[in-house]
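**Student:** Sequence plus the predicted model coming up.
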Amino acid sequence: MTTHNLLFMKPLRSITFLVALFLLSVSEVSAQEVMRVLGTVVLKSDGSPCIGVNVSDAATRRVLAMTDVDGTFAVNVRSNARLRFSMVGMKTKEVDVKGKSRLHVVLEEESVSLKEVTISQKRITDKILPEPTDIEVKGNYFHVKTRVRVPREMFSHNTRLVVQPVLNNATRKQVTLMKPMVYDAREYNETQDRLYSFDLNDSLAGDPLARYITVKSEQTREKGRTNDIIGYSDSIYVEHVKDDFSCDVYMAIENYNRILYRDTTIIARGTVNPLRFLDYSFAAHELTDSAYFPKKEVQLRDSQGKVNLRFPVGKAVFDSSDPQNASEIDKLRQQIETISQSKGASLSSLELRGQSSPEGRYDRNLSLAKMRMDYALDFLKRTLPADMTQGMTFTSDAKVAPWSRVAEMLRKDTLSSEADGVEAILAAHHDIEAQGRAIQRLPFYHQIIATRCLPQLRRVDYTLHYNVYRTLTIDEIAQLYAQDYSQLSKYEFFKLYRAEADTAKRVNMMRQALEVYPSFMAAANDLSVQLINHRQYDASLLRPFAGANAPQEVNVNQLIALLNEGLYASADSVAHFVNDNESTHTMLAVNAVLNGRYDSENYATIAKTGKRNEVVMLLAMKLDDAALRMSRNLPDNEAVSHYLRAICLNRTDDPTEAYEELKRAFAMDASLKEIAKTDGDVTDLLSTDKQQ
């Protein structure tokens, strides 16, 4: 049995090439006058329509159109053009347009004379011709309608025709198969059961194409003719409606064991979607109900600090009346008092780290550093309230500062030459006592090192660990954020990014907040507000939250994002949860029309937003004459005005003026050329250059 699913796989490889070839063939409109010519081609012998006749420019031999199943054609050409009509089995005929908008062309069958024998060549129809059509856009759904003529000469009693429309997304280089159409001759349909022992009409157990089958009958016969004609229509959901699309049709006729005919044709070059020019912009809505804000969260925190207790040279006891020592001790007492007054606070440990300056003997300095730590630790124990020291641990550590610290301090004070002198000694001597003796001989030792550097090295650092539940200050949050933003609570993120003045930093903080807390709705809405107000959209942000239980601001912002991303079907779902009020009424009307609901109320609402939008609505409703009248009122200094006017004129059969309007639009905004290449309302105008 023929495997139908594989029937069209090979031709699909050429789709990208076909789309590219089409795009390359399109060029901008030239300056010469054109007109639309409609016509009919019939056979002289019986007046029946000639189907599949090539209509070309006689001067360039470029094919402009092909007659459809009714023998009709439509082309845009110069008023003085000469058209050539040709078809296998028919005598070629050329006709001058002479400014006529309608032509009636009669073709004769071609005969060949050989001696006394005259052979009249039979009319041959060897192509299956789906009618050209448009891809109509309503919301996220593309609608394709066409008719397929099946010539009697090509379709016998034991054959099947499979027609597979294919939607090509030229922007993303994607191909989507639409619903196929299967046309069976009656004998083919009846003998499938006998030949292959399965139920032809069962899509699961039998023929996978069963549900698409139409069986040849009197109802499929074209009225008054011998060929059959089958109607086709399908709708398909498209995620990215703003992309460029075309529609190809792949066709094949098979008998029981082989393919007899295969062909491909383009039935739609672009989409008909005037709503692409609908002009709308909506401001984002910030959350106002504090019930959706994160609550303050008290956190368990530690604290640490430094105390610079100054010790006299060679002494292990400091003078508490010394102004500097008194100030340092007072800071420590204030911190302890703050902790003691904090509800639920408790001290856990006190760590002291002390050092002595390096001048003199190392072992004596180290011993002195330890004695200073013991003294300081005992002093601080006596400073702490007795009731707070229960269960506390006390530790201390002492060391002698290296001379390299002196070099660092000198360089920090921009005393580079002095620092170089110290570092040269350190490089020459590795023993700390030898280093000290050499450094003490430096000319600036007493004036700078002994008076400014060494006192700073006689110090005590402490870390006072305590447990306390409290909210952090903005500075503490910023410090914690710089260390590791994943430690922040929702409230801390919320407080931090709302205090940030830099937009880029604020957006980054909100993204990090959502990274750590994916369910953080307030951050998602705040980020959506930032993006919308900068004409950027990300519908994924609020997708987890929008719905019946979400605050109005979230649903409104999600609706805005979805509309601007072209996700109209999803927008329509969210719109059900948006209250219709003064601030949302126009937004809801825009959503409705973008989803194909063109009722009078929605039209009136959109029309109030501007003349351009009114023209767009009239075109969407196919009220082309009214749209043309209204388009005359659009401002001439805007490129889109001329483009919309070109659509109106082209739809109302005035290609010459439409052509001129399109040129004006391109001259003012060259980017419209790219839209026009796949805009079904004007693609026929773009072929004018190729005809001349």
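**Tutor:** Looks like it arrived, so ask away. These figures come from a predicted structure and were not determined experimentally.

**Student:** Could you use CA atoms for every contact and neighbour count after this?
**Tutor:** Will do.

**Student:** How about the contacts made by residue 669?
**Tutor:** Each residue near residue 669 by CA atoms under 8 Å, 6 or more residues apart in numbering is listed here: residue 639.

**Student:** correction: residue 641
**Tutor:** Counting by CA under 8 Å, 6+ apart, residue 641 has contacts 612, 631, 634, 635, 665.

**Student:** name the element it belongs to?
**Tutor:** Counting by DSSP states H and E, the element that carries residue 641 is helix 639-651.

**Student:** What segments of the stretch 201-350 of the chain are strands?
**Tutor:** 213-215, 228-237, 245-254, 259-268, 271-272, 299-301, 305-307, 346-356 (DSSP state E, counting those that start in this stretch).

**Student:** For residue 398, find the nearest of those strands.
**Tutor:** strand 346-356 (4.7 Å; CA to CA).

**Student:** Against that first model, consider the following:
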Amino acid sequence: MENKITRHWSAGVFLLLMLACCVNLSAQRIRVQGQITDRNGKGVPNANVFSSEKKERIDMSDEDGRYSVLADKNASLKFTCIGYEDYTVKIGNKQIIDVVLKEAVFALDEVTVISKVKNKVVPEPTDIEIKGNYFHLKTRVPVPKEMFNSHRRLILQPSIYDVTEKKRLLMQPVVFDGEDYHVSQKRMYDYEPDRDPLNAYVRVKETSTRQGDVIAYHDSLYIENLKHDYRADVHIAMENYRNIVYRDSFSIARGTVNPLRFLEYKFSAFSLTDERYIPKPIMQLRDTKGEVNLTFLVGKASLDDRNPRNQIELNRLNSELRAIENNPDASLRSFHIVGIASPDGGYENNQKLAGLRTDKALERILSQLDASTRKALELKSAAQVAPWKDVVGLLRKDGLVKEAAEIEGLIKQYGERTYRLNKAVKSTSYYDKILSVYLPKLRKVQYTYGYSIFRSLTDEEIKALYRQKPHDLTRFEYYRLLVTAETQAEKEKYGKEAIEAYEGFTYAANELAVLNIARDTPDASILAPFVGRSAPVELLSNQAIALLHEGKYMKADSVLTLAPAGTVPADLEAIVLAMSGSHEEAFERVASTSPLNEVVMLLAMKKNEEAWEKAVKLNAGSAKEYYVRAIAANRLDKIGEAILNIEAALSLDPSLLEIARIDGDIIDLLPEEQKIKNTLEK
């Protein structure tokens, strides 16, 4: 019994110790996650995460560079990725570990490594061929038999490197799996291959040869700026289940093959001729005033018919009102009348008399107008009594300064509108003259009529309005400013303001584009918002010219497809087709424009023999002609001819050296010191 207890106790202790060990081991493993980025903060996908504990890959980062692993907290994590330097970090107690990988610096030779080198995966040298805005990269990658086995994965990552902007553009990768490695990958991802970020690119090696394998590669990449310096690189990595066993990098092409850079063309801009896009004048209501003065008999509400001036005024008033009524662009809006009585006598009686004169005059005048016109009028009337100070003004105007001063003194003494002032004035020695000459001038009715008339502003009025209230200008008035602009600077200013003030102002935008094309500074952003199937062909043509200037050949081609067939100028259409890659379709038209263009097109189509035959017949009076002749000669391995022609070209135009340094057809012809200088500069 005792022995049994002892055995049971021993077994229990052993079990407890085992559990303690398991708990201890479990406690050592923690979840670690984070993000792998480059120095610009962009996530690095497909990066390997290795554990120093197992010395094998335990995870691969997703598209955003994120990873998540279970690992021993006393272990280290190693991060690797093609094109970046390896990075190792101790876990400690950190559960969040973000990693920044540095781009690996590879010595990329200008000349490809000779293919006889053993134990290397060496891509064949090639050219970057340009077709439209697409860079085409074709190469073959021999894989020596001794380098690759069934338990390995080979990853090829071609890229185009923009030397000018120091920017790398990745192309489609190639993933070459051995059969056993591929099976292991399936198991690792629980037979869900899509969990492998590289699955879409995997090719499985299923053949066996003594010589090894050859991987053929062809991919294209859209490039916006064709004037930069480019090269093609291939980063290569080979891994087994645990480590990256081989890594290398090669430059397989320097410069671009693009003879169309020498295609000569020049297009004038196109102004709009379709009246649909020329703004129609918008007539504006312009307020105008007229005024009539009529005199009345003393103490009466009747007009003074003895005064010939009254009839003249009435005739003029009737004529003006009738003209307004009969003008379809004019409308009588208001009629204001004020009846005025002279100040002699009692103020209340004079005020009443002024009112009677107003009513009588209004009745007589309005009777001449159409009933509908009278109904629409804004009528205002008022009655006033002229003050004695108006008499002072009339006296002073006639040079009667003494009399004016006396009346002015009486006004100050007795005040306006008083019986005593009237009595004092009547007692003056010159009252009879005031009564017969000056008081009649104050007995009158004044008419003010307001009318609005629709009319277009004159060019001078438009300019005046622009100076005062530019935001009040209509489209038509901006159109007139553009048409009458005296300088190109003025026209540009008006054009920019017009398209800011009026969205969709097609005419103004096109004129601004025409201006830029004329001074050889086309700007495709001006017309971009107006491009569409309904856009006028002139506008589409101008946009294509601007896109050609900016090197956006594919976009220029897509713009011209919006125009109805046969409406685009034939030369423009042919050049756009050629530059966007439709060489055969454009050849006949473009070749007919000049002998040089014919040679350039033949070179673009790789008809090198025919290009050489045509090139030798060129007058070769220009640097460009020597240059394209050098291309044709070099392609046919006529090295002596090629060197002579490129030297002649550079002698005539030294600036062509900048092109030669990035031209895949010429770069190998440059003197060694120029190559060295080029390398140092880049």
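**Tutor:** Everything's here; your move. In this text, all values refer to a predicted model and were calculated from it rather than measured experimentally.

**Student:** Superposed, what's their TM-score?
**Tutor:** Remark: TM-score between the superposed chains equals 0.61 [TM-score structural alignment, normalised by the length of structure 2]; 481 aligned residues with a CA RMSD of 4.3 Å.

**Student:** so where is the helix holding residue 641 of structure 1 in structure 2?
**Tutor:** Under TM-score structural alignment, the match for helix 639-651 of structure 1 in structure 2 covers residues 623-635.

**Student:** how far apart are that stretch and its match in structure 1?
**Tutor:** Superposed on structure 1, stretch 623-635 of structure 2 shows a mean distance of 1.1 Å to its aligned residues (mean CA distance after the TM-score superposition for structure 1).

**Student:** from the chain's centre, how far out does that stretch sit?
**Tutor:** Distance of stretch 623-635 of structure 2 from the chain centroid (CA atoms, centre = their mean, to the nearest Å) equals 38 Å.

**Student:** What residues of that stretch count as buried?
**Tutor:** Buried residues in stretch 623-635 of structure 2, counting neighbours by 16 or more other CA atoms under 10 Å, are found at 623-635.

**Student:** Touching stretch 261-279 of structure 2 from outside, list them.
**Tutor:** 475-476, 479, 506-507, 510-511, 513-514, 517-518, 536, 538-539, 541-542, 545, 572, 575, 596-597, 600-601, 624, 628.

**Student:** Which strands or helices does the longest helix anywhere in structure 2 pack on?
**Tutor:** In structure 2, with assignment by DSSP state H, the single longest helix is helix 2-28. Using 3 or more CA pairs under 8 Å, 6 or more residues apart in numbering; DSSP states H and E, no helix or strand is in contact with helix 2-28 of structure 2.

**Student:** quick one on the thing from earlier: most neighbours per residue, which of the strands of the stretch 201-350 of structure 1?
**Tutor:** Counting by mean count of other CA atoms under 10 Å, strand 271-272 has the highest mean neighbour count of the strands of the stretch 201-350 of structure 1, with a mean of 24.

**Student:** Number of residues surrounding residue 488 of structure 1?
**Tutor:** 17 (other CA atoms under 10 Å).

**Student:** In structure 2, what residue corresponds to it?
**Tutor:** In structure 2, the residue paired with residue 488 of structure 1 is residue 473, using TM-score structural alignment.

**Student:** surely that match meets residue 466?
**Tutor:** Yes: judged on CA atoms under 8 Å, residue 473 of structure 2 makes contact with residue 466 at a distance of 6.8 Å.

**Student:** Could you point out which of the strands of the stretch 201-350 of structure 1 sits nearest residue 9 of structure 1?
**Tutor:** Nearest to residue 9 of structure 1, of those and by CA to CA, is strand 245-254 at 10.0 Å.

**Student:** so that closest one aligns onto which residues of structure 2?
**Tutor:** Under TM-score structural alignment, the match for strand 245-254 of structure 1 is residues 230-239.

**Student:** so which strand or helix has the spatially most central residue of structure 2?
**Tutor:** By CA atoms, centre = their mean, structure 2 has its centre lying nearest to residue 525, at 4.0 Å. Taking DSSP H and E as the definition, residue 525 of structure 2 sits inside helix 524-527.

**Student:** Check the offset of the helix or strand harbouring residue 464 of structure 2 from the chain's centre.
**Tutor:** Assigned by DSSP H and E, residue 464 of structure 2 falls within helix 459-468. When distances are taken as CA atoms, centre = their mean, helix 459-468 of structure 2 is centred 30 Å away from the chain's centroid.

**Student:** mean offset of it relative to structure 1 (after superposition)
**Tutor:** Mean for helix 459-468 of structure 2 is 1.7 Å (mean CA distance after the TM-score superposition for structure 1).

**Student:** Does anything pack onto that helix? Which helices or strands?
**Tutor:** helix 475-484.

**Student:** what angle do the helix it packs on and helix 459-468 make?
**Tutor:** 110 degrees (axes from the mean of the first three to the mean of the last three CA atoms, to 10 degrees).

**Student:** Any buried residues in helix 475-484 of structure 2, and which?
**Tutor:** 475, 476, 477, 478, 479, 480, 481, 482.

**Student:** Which member of those residues is positioned nearest residue 245 of structure 2?
**Tutor:** residue 482 (70.0 Å).

**Student:** you'd agree that closest one is up against residue 494?
**Tutor:** Yes: Residue 482 of structure 2 is within contact range of residue 494, at 6.3 Å (criterion: CA under 8 Å).

**Student:** OK, contacts around the closest residue to residue 243 of structure 2 other than its chain neighbours?
**Tutor:** Of all residues not flanking residue 243 of structure 2 in the chain, residue 56 sits nearest, at 6.6 Å (CA to CA, 6 or more residues apart in numbering). Residue 56 of structure 2 is in contact with 50, 241, 242, 243, counting by CA under 8 Å, 6+ apart.

**Student:** And those, which of them are buried?
**Tutor:** Buried by 16+ other CA under 10 Å: 50, 241, out of the contacts of residue 56 of structure 2.

**Student:** Taking the contacts of residue 56 of structure 2, tell me the two that lie furthest apart.
**Tutor:** Going by CA to CA, the pair spanning the contacts of residue 56 of structure 2 furthest: 50 and 241, at 10.4 Å.
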